[in-house]
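Peer 1: Below are the sequence and a predicted model for it; my questions follow.
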Amino acid sequence: MSDDYDSPWKEVVIHHFPEFMAFYFPQAHAQIDWSLPHVFLDQELAALSRDAELGKRLLDKLVSVHKLDGDEQWVLVQLEVQGWRDADFAERMFVYNYRVYDRYRHPVASMALLTDDNRYWRPTGFGWRQLGCTMQLDFPIAKMHDYAYVIADLANQDNPFALVSAAHLLAQNTRNDAHRRRIAKWRLTKMLYERDWDRQRIIDLYRVMDWIMRLPPALEQRLRTGIVQFERRSDMTYLSSIERIGMEIGEREGLKRGLDEGRKRGLDEGRKQGIDEGLQQGQRRGAADMLALVLKARFGPLDPSAQSRIDAADTRQITRWAENSVHADSLDAVFRSE
């Protein structure tokens, strides 16, 4: 299995930046006036970090915040999410720091979350002293590995990054054991549902956990079936959103299959048409597969006629049936025409 730690971290940091700071950098969080808006400056940061000598880009964020003492301050949050030790990391932090200052002439606070599994790698500064001149950047770090000893305690914390950290650590611990990962992911999902959080936050965090703790298709289907059944027993209100996530995943897989099919079809002028047709067919097939999975979880095995209706439907009709399934109490209600 190939893990992707980069994309989910980007999403969760943007949507829950105050909680991110409170969990990993509480001292800095206490100095920021969160009653005023904070602004992400990703495009500005990208323009300052395109040089080849900076090497492989890490996940980094530049955020404008206001301090409680009334001063505006640019905050550079640079996250190591690749899980590997980088000898040039501290120098890169230094380079980003002075380039941001040179561009904006504002104080810059650089900090880093290190998510690799090497407990001893803890870069915290870069600089030099020559001929009476001293140049030095010291920056705070949070080490994900430090939470590995308190994974059980993370479940009792109210900050959403406690569960995100647990998901990340358990993904590392189960990298070569898909069955253990499925069990861990199932437990975290139930813990997430037990939180007294608003609907959108639960949806956002489930998406991140789902992204981090990838499973093979067969085990993923088994997990999603369990989620649907759990929600039915618990009278949860997140079913439609979880189904929609599943539909999106099914559509993405269908798009990939369709693209592969389309590429094989045509040559020259016929190639574009083949790709377009393959994309549409793949999208419809992925949505149909996911709808059938959800209906089986709710109403049991599908009879041949129901399966045939799904197989013959277009994407718009499948989407309408998926929406009906949220509150339907029977297959007939799902397939109603209006």
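Peer 2: Thanks, I have the structure now.
Peer 1: okay, CA-based contacts and neighbour counts for the rest of this
Peer 2: Fine.
Peer 1: Residue 307: what's it in contact with?
Peer 2: By C-alpha atoms under 8 Å, 6 or more residues apart in numbering, residue 307 lies in contact with residue 292.
Peer 1: in which helix or strand would I find it?
Peer 2: helix 304-312 (DSSP states H and E).
Peer 1: Report the separation between residue 270 and residue 263.
Peer 2: Distance from residue 270 to residue 263, counting by C-alpha to C-alpha, to the nearest Å: 10 Å.
Peer 1: Settle it for me: which of the two has more neighbours?
Peer 2: Ranked by neighbour count (other C-alpha atoms under 10 Å), residue 270 and residue 263 place residue 263 first, with 19 against 12.
Peer 1: Settle this for me: the more buried one is touching residue 274, isn't it.
Peer 2: Yes. Taking contacts as C-alpha atoms under 8 Å, residue 263 lies within contact range of residue 274: 6.7 Å.
Peer 1: burial measure for residue 217, as a count.
Peer 2: Neighbour count for residue 217, taken as other C-alpha under 10 Å: 9.
Peer 1: swap that for residue 255, please
Peer 2: Using other C-alpha under 10 Å: residue 255 sits among 21 other residues.
Peer 1: Kindly report the same for the one 4 residues further on.
Peer 2: Applying the criterion other C-alpha under 10 Å, we find 21 residues in the vicinity of residue 259.
Peer 1: Contacts for the helix or strand hosting residue 332, please.
Peer 2: For residue 332, the host element (DSSP H and E) is helix 331-334. Residues from elsewhere that reach helix 331-334, judged by C-alpha under 8 Å, 6+ apart: 295, 299, 321-322, 324-325, 328.
Peer 1: And for stretch 89-96?
Peer 2: Applying C-alpha under 8 Å, 6+ apart, the contact partners of stretch 89-96 are 48-49, 54, 78, 110, 123-127, 137.
Peer 1: Equivalent analysis for stretch 4-21, please.
Peer 2: Stretch 4-21 is contacted from outside by 28-29, 34, 40, 59, 81-82, 159-161, 168, 204-205, 208, 211-212, using C-alpha under 8 Å, 6+ apart.
Peer 1: Second structure follows, compare the two:
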Amino acid sequence: MEDNTVVLERPANYGTAPDYDGLWKALIEELFEEFMQFFAPDLYDEIDFSKGSEFLNKELLKEFINEKKGRVEADQIVKVCLKNGHERWILIHIEVQGKTGKGFAKRMFRYFYRIYDKHNQEVYAIALLTDTEQAIVPNHFHYSFFGTELDYRYNVYSFHNQSIKKLEASSNPFSDAVIAGIYAGKTRHDANRRYAFKRKLMIQILQSTPTQPEHTRTYLSALFHFIDNILQVSNELEEKLEEDIIPYIRKGAEQQMLAGRKSNPWTKVLAEFEEKGLERGLERGIEKGIAKGREEAAKDFAKELIRKDFQNEQIMELTKLDLVEVEKLRESL
């Protein structure tokens, strides 16, 4: 059996919500085979996925991949088997991040040689660059010093200038994930545009899912969780989105039930959307309760001020109650 290890890399927290790195990491873990098929098709053909893939403890490489310092840390190692049966590892370095820093190429090389030196294994490296505005993408590291030269090249997938039309034509779930990533970058400061993109993408996926093979439909829950979180919108827009989306999901779930499908991912997606709605309703209820409590406290305070002969204008200023409310309280005493 051939052992091959996949190292998933992520940058440090950008300090903003949502957690883009965590979302990509979770989707890669959930749909690892599809990830390899989309981003590394040549290597994908050499992997025997029937033997499974194993996400190993990241402590395995901690001693030589320890670049945290607010920027990057080794996140996952995935062990896979090749079809040729050779006893060797392939370490696949995956980095999901936005703008690459000045030392990005050098850092990619350092990961390579540390992995190679530690385990003496061949290394497959790929960097996913999610910044849609970055046109210049470094894909190699060059070193030269008085005749001593080194040129290290690695694979790169950049979101910059990716064709939405071509991505939409793909049935791989990571094409939709890339589209969502592109939309997330382009609508960072435009909530209405983000809502429109999110609605369009989700409906497209729901409309195409019934025509996809059985195994493809199982992507639905993981993919929707990713899109829903990477393209976050306000509660108001989220409610509007659910009103539009839930009928599609209910229809799909009903069709799957009528078809006698044992596995029905539509019901899971529907439950997740309905649960979100309930959570928002609960939050609103709590907020209303707090607001009501504050209003009652303001009224009690106003009554005390009235008893102490404060003028209406003074009471209004101190309690933020309007004149009508203050006069009603004065009459009630």
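Peer 2: Cool, got the structure. All values reported here derive from a predicted model rather than from experimental measurement.
Peer 1: Could you rank the contacts of stretch 4-21 of the first structure by neighbour count and give me the top one?
Peer 2: residue 212 (24 neighbours).
Peer 1: what does that residue align to in the second structure?
Peer 2: Following TM-score structural alignment, the counterpart assigned to residue 212 of the first structure within the second structure is residue 230.
Peer 1: Surely that match and residue 180 touch.
Peer 2: Yes. Under the criterion of C-alpha under 8 Å, residue 230 of the second structure makes contact with residue 180 at 7.2 Å.
Peer 1: ok so, going back, now, of the contacts of helix 331-334 of the first structure, which are buried?
Peer 2: Neighbour-count burial (16 or more other C-alpha atoms under 10 Å) is assigned, among those, to 295, 321-322, 324-325, 328.
Peer 1: Restricted to helices, list the residues you listed.
Peer 2: 295, 321-322, 324-325 (DSSP state H).
Peer 1: In the stretch 201-333 of the second structure, what residue spans correspond to helices?
Peer 2: Assigned by DSSP state H, counting those that start in this stretch, the stretch 201-333 of the second structure shows helices spanning 214-217, 220-230, 235-258, 265-307, 312-319, 323-332.
Peer 1: Okay, buried residues for the first one please.
Peer 2: For helix 214-217 of the second structure, the buried set under the neighbour-count rule, 16+ other C-alpha under 10 Å, comprises residue 217.
Peer 1: Pull the distance from that helix to the chain's centre.
Peer 2: Distance, stretch centre to chain centre, for helix 214-217 of the second structure: 21 Å (C-alpha atoms, centre = their mean, to the nearest Å).
Peer 1: same thing with the third one?
Peer 2: On the basis of C-alpha atoms, centre = their mean, helix 235-258 of the second structure is displaced by 21 Å from the centre of the chain it belongs to.
Peer 1: what does stretch 185-193 of the second structure correspond to over in the first structure?
Peer 2: Going by TM-score structural alignment, stretch 185-193 of the second structure sits over residues 172-180 in the first structure.
Peer 1: What lies in contact with that stretch?
Peer 2: Here stretch 172-180 of the first structure makes contact (C-alpha under 8 Å, 6+ apart) with 1, 117, 181, 215-216, 219.
Peer 1: For ChimeraX, write the selection for the buried entries among those.
Peer 2: Applied in ChimeraX, the following selects the buried portion of those according to 16+ other C-alpha under 10 Å:
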select :117,181,215,219
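Peer 1: Columns distance to residue 150 of the first structure on top of the contacts of stretch 172-180 of the first structure, output as a markdown table?
Peer 2: Shown next, in a markdown table, are the contacts of stretch 172-180 of the first structure (distance: C-alpha to C-alpha, whole Å):
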| residue | distance to residue 150 of the first structure |
| --- | --- |
| 1 | 26 |
| 117 | 15 |
| 181 | 18 |
| 215 | 24 |
| 216 | 28 |
| 219 | 27 |
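Peer 1: Would you point out the most distant pair within the contacts of stretch 172-180 of the first structure?
Peer 2: By the measure C-alpha to C-alpha, the contacts of stretch 172-180 of the first structure have their two most distant members at 117 and 219, which lie 25.6 Å apart.
Peer 1: what sits against the residue nearest to residue 301 of the second structure when sequence neighbours are not counted?
Peer 2: Of all residues not flanking residue 301 of the second structure in the chain, residue 319 sits nearest, at 7.3 Å (C-alpha to C-alpha, 6 or more residues apart in numbering). By C-alpha under 8 Å, 6+ apart, the contact list for residue 319 of the second structure reads 298-299, 301-302.
Peer 1: swap in residue 140 of the first structure?
Peer 2: Applying C-alpha under 8 Å, 6+ apart to residue 140 of the first structure gives the contacts 110-112, 124.
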